[in-house]
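# Below are the sequence and a predicted model; questions follow.
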Amino acid sequence: MTRNRINSRRILLLGGVALVSLSALPAAAQTAPGSTTPPPSTQDPTVPATGATGAAPAADDQSGFSNDIVVTAQRREEKLSRVPLSVQAFSGEQLTTKVIVSEQDVGQLVPGLLVKNGQTSNQLSFSMRGQTLDPFSGTSAAVLTYFNEAPYSPYNTSTVFFDLGSVQVLKGPQGTLFGRNATGGAVLYTSPTPGNDFSGNILVRGGQRNNIQVQGAVDLPLVKDVLLVRIAGDLTKQDGYIRNRYTGNTLGDKDSKAGRITILLKPTEKFRNTLLVQYSDFRGTEGSGNLWTYYTTPNAAGQQFINNGVTSVRNTNGTPLTSTLDTVYNVYSGVLFNRSGNNLGDSNLTPGPAYGPGRFPGGVAGYAAFSRANPYDIYLQFDLPHRAHSTFIANTTEFDVSDGLTIKNIFSFMDSYTRLPGNLAGGPFGALWLYNDPNNATGVSGNGGPGGQTFKAKTYSEELQLQGKLFDDKLSYTLGGFYTSFKHFDIIPVHVGAEINPTAGAAPAFGLPADIDYTYNAKDISKAVYAQIDYKLTDKLKVTLGGRYTWESVSLTQAPGSIFSVTGVQPVGKLQHRDLSAPSWTFNLQYQIDPENMIYFAQRGSFRSGNFNGTVLPLNDANFFGNEFAHDFEVGYKFSGRIGSVPFRFNIAAYDEIVKKAQHAVYAVVGGNPAGFTLNVPEAVTKGVEVDTSISLLPWLDITATGAYTDAKYTKGVVNVARLTGVAGSTILFDSYPDTPKWSGSLGVDLTLPFPESVGKVVLHGEVYGQTHTFFSSNEGSVTPGTRLEGYSNVNLRLSWNDIGGSKFSAGVYMKNVFDRLYYVSGYALGAAGGYNTAYPGEPRTIAGEVSFKF
């Protein structure tokens, strides 16, 4: 092996090898295009036409309860109380009342649903029922997002919420109708259908941190009942709540613009076509997590400690910990220098700037203590500008062949671009910057700091669907075929020790700084056929059977500049390819005891496709991981009616989900250095209970309550990694289930204040959300300790004055995190790669107001 090859291998290992399969962090979806009401042949006969797909109040049914919600969890409109699945749904009005203005806020809508940051504030993913998305894994999201029934992923950028019709959260494996890769659930977004009258609305928000948001929508009936248009837009700006003390600027700033046009064509009663085109442009800056814990270098007795800035606890789990951050910026700080000639680490060693690059009073320990004392402050040498844009097109065509058959076609296209800088060490130490120096030896993105990753993606999807009824409407069916093509090109620069002088002191012996690129082209083509039938065995008993079979074709090739090509491990353009396939299924039994009470049993299965991790050494396909399989058992009870004269809704579900070959990222020690892989963990089991209830105790008092108990464990968590490490008997233990609080819940109260009707309706809304602790790694008891985030609770308030003085104006003021509680929403586990972990704090107390006008 040549010296160049040896040095390259060292560079790969120092960089964590697997850093960073960030392409696996699709952002959450936003609002959805308009969708027409299904025809009578495919619509639940107890559900009135609403004019828009998604959550909406239903008219009085047999129970007399007027607040049952209409959902599309089974690809047709049904009342929530009649759907034999665990679903929570919220209308656009409810989202406004609950102050849901971002993806992060959605997590507090649904206990058990966690919205977590990736490396920065713009990389978001959903976790539910123990099913999560690991950083560095290259896996698909376990909880998928849909934009009016079309798959929607802007790919590594957050989005904006505007003109939102509803949010629906489907829990558990989605076996048939939303079956592709959805082992944890699905989040469905919808937007209103263009109206038949000229009308619209405009909303202006303003508040702390220079917040300004302007949203609006207008319906234009160009030809009444035939050609209807809706135009909507959003402008959002706000400073972030993380302050970069090095530059004096804020991080996590929002600066976005988005516009959407929806065109509904109905030339006949039997034919409807909806075309949606949306363009979004995102600017601002990336928020960044701060140093949470780090691992010390072994002392003379071989002891290591986990330092969190407040305490230093000895590691007693028997697993040697990676200590790169402490070793470089503490132990060897006397023989390593930055490019200005000052010692690294503790800035008290030599004269010079006290703070960065690579220096801080007290070194790594000093900065860890600073991070805990100043959770919203960070020292970074550069700010982190965020740049992204996306174009989304969706076309939905529906044709009523007869009263009993409708043909539906859904086509979508998304083209997205994201540029995403970051410092994954979360502080002044350049342990891992995401940029390349200009004209560096291996990289192709040599823009210097802060640089950034580049993600370019194009996604096409096509779905043909038949819906209908037979046998005097006793049998309802949905048949379909699905195709999607997802192609992306990623450049992930990794710069380890960026501030280190490569020719001074001991730097040459460490092979630092290490300045490389992971760059590759990836392609995933999925094809599926599916069928689902509902059959009424009696007037009260209904059975549902569904099946889906999916064929996946995944491939990856190294692109010019890739470290793997530069070192000769894998030539540019050499194809890695696998064909994969698996079934998914659904079985439900529901018994409608009476118009108000329903019980059900559901059993479903789904899978997540295997793939290649583009940031893992591809030698002998070591970067490939196999399919993940999930199946569950769920029983539930739903009540929707009245207790006496009081409207009351109550839903409860208990489930048991078993996951085989669970896809997770992990690090192993290879030749004394950390290397990353995506593994299939043999088995995990999640058991839980979820409750959702609401009651109108008095005409002026409404109460809602939700809760979730989630017990997630690795039941077979030992993975043999001898093939990957070359060490016989080498194993990794998975023992902490990430991103899964055991208890979570919320309590909301709406109080209508006693003002005359002529004044308008004044409502005070209060809501408290709480959850117990979580971990942000799967290996708390082995290679990545110190990744526990404590539980928290916070309170939101909103005072609304609707239809002021009988006018079309409304106003409101709201406060989020009323008691200004410090809490952490997510973490980034790099302990086994670089000897440190970072964590991202939640939003501090924020006050804002809004004014809206409908016309």
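Cool, got the structure. Residues are numbered from 1 along each chain as shown.

# From here on, just use CA atoms for contacts and neighbour counts.
Noted.

# my guess is T159 contacts A28, does it?
Yes: taking contact to mean CA atoms under 8 Å, the distance of 7.2 Å between T159 and A28 places them in contact.

# Which one of the two is surrounded by more residues?
When neighbours are counted by other CA atoms under 10 Å, T159 and A28 differ, and A28 comes out ahead with 30 against 26.

# now that one: how far from S153?
Look at A28 and S153: by CA to CA, to the nearest Å, they are 7 Å apart.

# Tell me if S565 really is in a helix.
Yes: counting by DSSP: H, G, I helix; E, B strand; the rest coil, S565 falls inside a helix.

# Surely it touches T557?
No: under the criterion of CA under 8 Å, S565 lies out of contact with T557, with a separation of 10.1 Å.

# of these two, who's got more company?
Between S565 and T557, counting by other CA under 10 Å, T557 is the more crowded of the two (23 against 19).

# Now stretch 585-595: buried residues?
W585, T586, F587, N588, L589, Q590, Y591, Q592, P595 (16 or more other CA atoms under 10 Å).

# so what's in contact with A28 and S153 at the same time?
Overlap between the neighbourhoods of A28 and S153 consists of T145, taking contacts as CA atoms under 8 Å, 6 or more residues apart in numbering.

# picking that back up, so which of the buried residues of stretch 585-595 are in strands?
If you go by DSSP state E, these have W585, T586, F587, N588, L589, Q590, Y591, Q592 in strands.

# residues contacting the closest residue to the fourth one other than its chain neighbours?
Translated: N588. Sequence neighbours aside, A602 is the residue nearest to N588 in space, at 4.3 Å (criterion: CA to CA, 6 or more residues apart in numbering). Each residue near A602 by CA under 8 Å, 6+ apart is listed here: P84, L85, T586, F587, N588, L589, D632, F633, E634, V635.

# Rebuild those as CSV, extending it with distance to S66.
Output for the contacts of A602, formatted as CSV (distance: CA to CA, whole Å):
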residue, distance to S66
P84, 20
L85, 21
T586, 30
F587, 30
N588, 26
L589, 26
D632, 32
F633, 31
E634, 27
V635, 25
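
# then this one, side by side with the first:
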Amino acid sequence: MMKSIFHGGVALGALLAASAPAWAQTADAAPDPALAATSADDAGVDIIVTANRREERLQDVPVSVSAFGGEQLQDMRISDVRDLNNVAPGLRISAADAAANPKIFIRGAGLSDFNPSSSSGVGIYVDGVYVGSPLAQLAGFYDIERIEVLRGPQGTLFGRNTTGGAINVITKRPQQAFGGEASAEYGERNSLTLNAAVTGPIATDRLAFRVSGQYVRDDGTTKNRVTGNRIGYQDRYAARGQLLFTPDDDVEFLAQGSFFRNRGSAVPVKHRGLFAQPGTPTGPDGLCAGDFRDGGCRDALGYYDSSDDPFSVESNLEGKDEVDVKTLSLSATIGLPGFDVISVTAYQDAWRDARENTDGSPLQMLESRYNSSQSQFSQEIRFQSQGHGRARWVAGAYYMRDHLRDNSSYDVLRDLRPLFTTPENPTGVSVEDSVALFSWPYTQKTDSYAFFGQLDYDVTERITVTGGLRWSADDKAINYTSQAEGGAIVLLRKQDRKTFSDWSGRAILAYKFSPDVNGYLSYNRGYKSGGFFGGQATLPEQLEPYDNETLNAYEAGLKTQFMDGRMRANASAFYYDYANQQVYSLEVRNGISMQVLTNAASSRAWGGELEVAGSPLRGLSVNFSASYLNTRILDFVSAGEDYSGNKLQHSPEWTLSGFVSYDAELANGSAITFSGSANWRSRVFFDNTERQRVSTGPLTLVDAQVGWRSPGGGFEAGVFAKNLFDKRYLGGISALESLGYDALSFGAPRRAGVYANVKF
């Protein structure tokens, strides 16, 4: 769906979550009697994560992190990053595109700009490779070992600086034992999802392979009343091949290649008129405050959508969202006496061609085409200790080259061209009246460099201190043109180059009160590079570089285990202090809606999180999380509009999430399986204005699954339902007030069906 405007009118089984301090008893230290024994059941707490770029127990990592295992992901039907929305504390994800550009926020930190020139405040990493392009971030999640959601700035150890956090995806690796797995599900609207993977040896103990893939399709969520066709359909597939070469016990090479292709529909736009007709009440902004479906609220061309069904539209253009993503990577680990050397080399190429009926009407008022290609090469090298003794350290360097080419366009008010047609102007173009085909071809090249290091040191058996530091620089060069009618009319030209650099780091004090109670205090400084705006611009000030965003984050946490280690309860409290927060908005300037990406002088956020998870009874797994988030823009004035005092967008004050699974074993060794999840969140605002119209109210979503599993667990089948109660809810709103309408995108309706999984 449209997220943009133009000149002249548009211008993350159980949810296993914890964060704990690193602690290790040194070989030459006398054991502390208070720590000599533990009631924890190791089988219940030894969840392995790589939040510190090395394998560690989840409970020993000094980072706020939630971890999702592969079976939990399958039970929750996680197929791309959007499905993680609200399932981890403080995590909010939405997307108004079918196959690109997710908007990811953690604890209120993120960025809603969809243009490929900008980078998110939350980084996505797949097997250690940073996925920088928003064109590639919705490539399917399949054949996953686990997903880790890291909350707070991750500026020290990860490939690109991020202020909000990171989503770390670890895929399943090749194995020396031959085996495989497959799953299939079929549901409403002829929805079909297929997953498969095969692994095994090529050369015993030396070379192994893994091949996996995914296919997803359905008939579409929405009916187009103009043509009678179903739109909003899915049609995508992905494949991945891996080779694991271990020539020596201390040496391994993992080579991967993957491909993702989407050929589905664009997300349909639901039209909501804003210009009040005589006798229709208006709000304080002069826009419609009446019944949007009775004709009293119309757009600039007089159209209104009379249907209150969010999945029924009138559209003259049935759009497509075509995306191709190709990725190659090579990871090498070499063990040397006392430390390891890790190298990660990767290349990714992403291409997108999306066509969208942005006005959601049968008229030709606003039609969009997003055409972009982006290539990325990255190289990281790390030197890190092997975890012996009091000190654990890592040091390294990172480089990335990103090359973006964009040639997107908006066809604006084409139905009005006859009004401007003359013998001298046979095409009816009138740029001053925003009646034209506007495009903005540009290229952007970015070279990123970073040097980093971190040390964890056990002062005593109870106390661990952590310190980390990173320096980063992004050298960006842009060549931009804003034009009309394919270049016949040039509106703006801009060539610029600038280097954005800054430092980030962390300091953590962790204390082990007892075998079952850990506490920590942390300070993290994160920054996100400044840059150049890459959307459609008509004013020179839109193209001025925006500044680095910095975030100082303060956090305190307490982690506990109880019921002989079968359960965990973890709580944290945090305070965020923003400077120059990067903010994307749609603003009306001189009667014209325009895209703006600029800096808010200061913002702040504070809140708390609670997570309770574990297995209190045999066969039963439970998880509950709750988060509170209080956000405020402290100082932000843009185009004469003062947003100071408003809440940050995409930052619900309260979120609650619960997951339960139960396996009832039968006498023959088989089992009846049940899993269910529910999440609730309070009101969400979609922009900086804190207007009720550009928001959506509290929402509860429920999923459920019931099945039968064979003895030994090799086969399972059953029924499922996503969005069990078929809630109709908004996923996003683009307020296009100068054209007299809001563009609404809705979350998916209920999808119920049958499933089968097999392992061999």
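Ah, there it is. Values in this document were obtained by computation on a predicted structure and should not be read as measured data.

# Between T159 and A28 of structure 1, which contacts overlap?
By CA under 8 Å, 6+ apart, the residues touching both T159 of structure 1 and A28 are E103.

# what about the alignment partner in structure 2 of Y379 of structure 1, how many residues close to it?
Matched across to structure 2, Y379 of structure 1 falls on E314, judged by TM-score structural alignment. For E314 of structure 2, the number of neighbouring residues by other CA under 10 Å comes to 25.

# gap between E314 of structure 2 and G220 of structure 2?
Look at E314 of structure 2 and G220 of structure 2: by CA to CA, they are 15 Å apart.

# which one of the buried residues of stretch 585-595 of structure 1 is nearest V187 of structure 1?
Of all the buried residues of stretch 585-595 of structure 1, the one with the least separation from V187 of structure 1 (CA to CA) is T586, at 18.2 Å.

# quick one: what's aligned to that closest one in structure 2?
For T586 of structure 1, the aligned position in structure 2 is occupied by R506, per TM-score structural alignment.

# which one is that match nearest to, not counting chain neighbours?
Of all residues not flanking R506 of structure 2 in the chain, N524 sits nearest, at 4.3 Å (CA to CA, 6+ apart).

# residue in structure 1 matching the one you found?
Using TM-score structural alignment, the equivalent of N524 of structure 2 in structure 1 is R604.

# Specify the local secondary structure of that match.
Once three-state DSSP is applied, R604 of structure 1 turns out strand.

# Same question for stretch 477-488 of structure 2: list its buried residues.
A477, I478, Y480, T481, S482, Q483, A484, E485.

# Show the contacting residues for the first one.
Looking back up the chat, that one is A477 of structure 2. Shown in contact with A477 of structure 2 (CA under 8 Å, 6+ apart): Q444, K445, T446, Q495, D496, R497, K498.

# per the alignment, it corresponds to what in structure 1?
With TM-score structural alignment as the criterion, A477 of structure 2 matches S555.

# and the stretch of helix or strand its match belongs to, how far from structure 2 on average?
Take DSSP states H and E as the rule and S555 of structure 1 turns out to sit in strand 541-558. Plainly put, strand 541-558 of structure 1 ends up 0.7 Å away from its match in structure 2 on average once the two are laid over each other (mean CA distance after the TM-score superposition for structure 1).

# For that strand, what is the distance to the chain centroid?
Counting by CA atoms, centre = their mean, to the nearest Å, strand 541-558 of structure 1 is centred 21 Å from the centre of its parent chain.

# Any buried residues in stretch 459-475 of structure 2, and which?
By neighbour count, and taking 16+ other CA under 10 Å as the criterion, the buried residues in stretch 459-475 of structure 2 are 460-475.

# and of these, the nearest to Y628 of structure 2?
Using CA to CA, T466 is the member of the buried residues of stretch 459-475 of structure 2 that sits closest to Y628 of structure 2, with 27.1 Å.

# Skipping its backbone neighbours, what lies nearest that closest one in space?
In space, T466 of structure 2 comes closest to D456 once its chain neighbours are excluded; the distance is 4.4 Å by CA to CA, 6+ apart.

# Now do the one you found: how many residues are near it, please.
Neighbours of D456 of structure 2 (other CA under 10 Å): 23.

# In contact with the residue most central in space within structure 2, which residues?
Compute the mean C-alpha point of structure 2, and by CA atoms, centre = their mean the closest residue is I104, 4.0 Å away. I104 of structure 2 is in contact with L91, R92, I93, S94, G110, L111, S112, S120, G121, V122, counting by CA under 8 Å, 6+ apart.

# give me that answer again for 10 Å
Counting by CA atoms under 10 Å, 6 or more residues apart in numbering, I104 of structure 2 touches 81-82, 84-85, 91-95, 110-112, 120-124, 164-167, 650.

# which residue in structure 1 lines up with it?
In structure 1, the residue equivalent to I104 of structure 2 is F126, according to TM-score structural alignment.

# My reading is that its match is in a strand; is that accurate?
Yes: secondary structure assignment (three-state DSSP) places F126 of structure 1 inside a strand.

# Would you mind listing the buried residues in stretch 384-393 of structure 2?
For stretch 384-393 of structure 2, a neighbour-count test (16+ other CA under 10 Å) marks Q384, S385, Q386, G387, R390, A391, R392, W393 as buried.

# Just those residues: which are in strands?
Using DSSP E to define strands, the subset of those located there is Q384, S385, A391, R392, W393.

# Neighbours of the residue nearest to the match of I104 of structure 2 when sequence neighbours are not counted, how many?
Nearest in space to F126 of structure 1, with sequence neighbours left out and distances taken as CA to CA, 6+ apart, is V115 at 4.7 Å. When neighbours are defined as other CA under 10 Å, V115 of structure 1 has 22 of them.

# Where does the host helix or strand of V115 of structure 1 end up in structure 2?
In the assignment (DSSP H and E), V115 of structure 1 maps to strand 113-117. Residue correspondence for strand 113-117 of structure 1 in structure 2, counting by TM-score structural alignment: residues 91-95.

# what's the answer for stretch 217-235 of structure 1, then?
Mapped onto structure 2 using TM-score structural alignment, stretch 217-235 of structure 1 spans residues 197-215.

# one step back: isn't the match of N524 of structure 2 right next to F629, touching?
No: R604 of structure 1 is not in contact with F629 according to CA atoms under 10 Å; the separation is 11.1 Å.

# Right, I'll call it a day here.
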